[in-house]
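*Asks:* sequence? don't have it. structure:
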């Protein structure tokens, strides 16, 4: 069984005047949420083998806080995760079928839309992922990364 862990970035500061969305940092609350996410992953023995992370500052800071608790692993900043559609995310995940447990740190609406798409093939019924939220999806054996192929095994938020 392979696992895909989706982590939405924690709460970020609003953009300042002239500040690009990519440059928004975590807020103090967001840092606490990211640390709580790392603790939850570690307590549940959900340590990733590899991480794909959006290049946005808030996702990088979320990941840094998480890995500071869980321990460091292979990681790659992936431009495609920022502002990604579920289709883009599936493509990125499918490119890493060599990884047993992949963590993707990204944004809504892509992450919150990806969960029902992978679990039941739905593209319109999703409930959201709060900041710092984690969804753990499992794939049996060598199942393809495609709509309806996954099982949502855990969902957590700070």
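*Replies:* Great, that's in hand. None of these values were measured; they are calculated from a predicted model. Residues are numbered from 1 along each chain as shown.
*Asks:* C-alpha only now, for contacts and for neighbours.
*Replies:* OK.
*Asks:* for residue 145, give its distance to residue 10.
*Replies:* Distance, residue 145 to residue 10, using CA to CA, to the nearest Å: 26 Å.
*Asks:* below is structure B, check it against A:
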């Protein structure tokens, strides 16, 4: 069984238009929503084997805040350039290349790519609001198999649910 979590970064600030896109921080709502979503995940006693984040500040901060709530060490978060300004196909390639020893992986990134990939994996998901967590369980032994099969279970959670 492989479980994939796609986590869209929490609400970010656009207060400083001079900041490059990668350096935009979370706004106040984002700094509240990320720990709240982490607490929800923590109550489910999820123990991910790996957290992978886009290098953008808003995604990495979201990953760190959620990691704190689920007991995942911040220092173990992997930053992967391929999760920033990518395509759904590129994201799927990252997923299919994951080490098969890993069973539960969380990816932190951006829309529209995350929503498009989530919809491709399951037509049940049509949108991913900020800080949404899409969970997909696959009856598979290898991550590469995810490309060719549909998930056996799909769940979407978001701060305003």
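*Replies:* Yep, that arrived. Keep in mind the model is a prediction, meaning the values are calculated, not measured.
*Asks:* what is the subsequent helix or strand relative to the top helix by length along the second structure?
*Replies:* Longest helix in the second structure, counting residues (DSSP state H): helix 28-43. Using DSSP states H and E, the helix or strand that directly follows helix 28-43 of the second structure along the chain is strand 50-53.
*Asks:* name the helices or strands packed onto that next one?
*Replies:* With contacts taken as 3 or more CA pairs under 8 Å, 6 or more residues apart in numbering; DSSP states H and E, strand 50-53 of the second structure sits against helix 57-70, strand 78-79, strand 104-109.
*Asks:* can you list contacts of that strand?
*Replies:* Under the criterion CA atoms under 8 Å, 6 or more residues apart in numbering, residues 59-60, 63, 76-80, 83, 102, 104-109 lie in contact with strand 50-53 of the second structure.
*Asks:* now with 10 Å?
*Replies:* 5-7, 9, 59-64, 66-67, 72-74, 76-84, 98, 102-110 (CA atoms under 10 Å, 6 or more residues apart in numbering).
*Asks:* got it, and stretch 140-152 of the second structure?
*Replies:* Applying CA under 10 Å, 6+ apart, the external contacts of stretch 140-152 of the second structure come out as 1-4, 89, 92-103, 120-123, 135-139.
*Asks:* how about the helices and strands packed on strand 50-53 of the second structure in TSV, adding distance to residue 33 of the second structure and mean neighbour count?
*Replies:* Shown next, in TSV, are these (distance: least, CA to CA, whole Å; neighbours: other CA atoms under 10 Å):
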stretch	distance to residue 33 of the second structure	mean neighbour count
helix 57-70	9	24
strand 78-79	21	18
strand 104-109	14	25
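*Asks:* looking at those, which is closest to residue 23 of the second structure?
*Replies:* Residue 23 of the second structure lies closest, by CA to CA, to one member of these: helix 57-70, at 5.3 Å.
*Asks:* give me the mean deviation of that closest one from the first structure.
*Replies:* Following superposition, helix 57-70 of the second structure is found to deviate from the first structure by 0.7 Å on average (mean CA distance after the TM-score superposition for the first structure).
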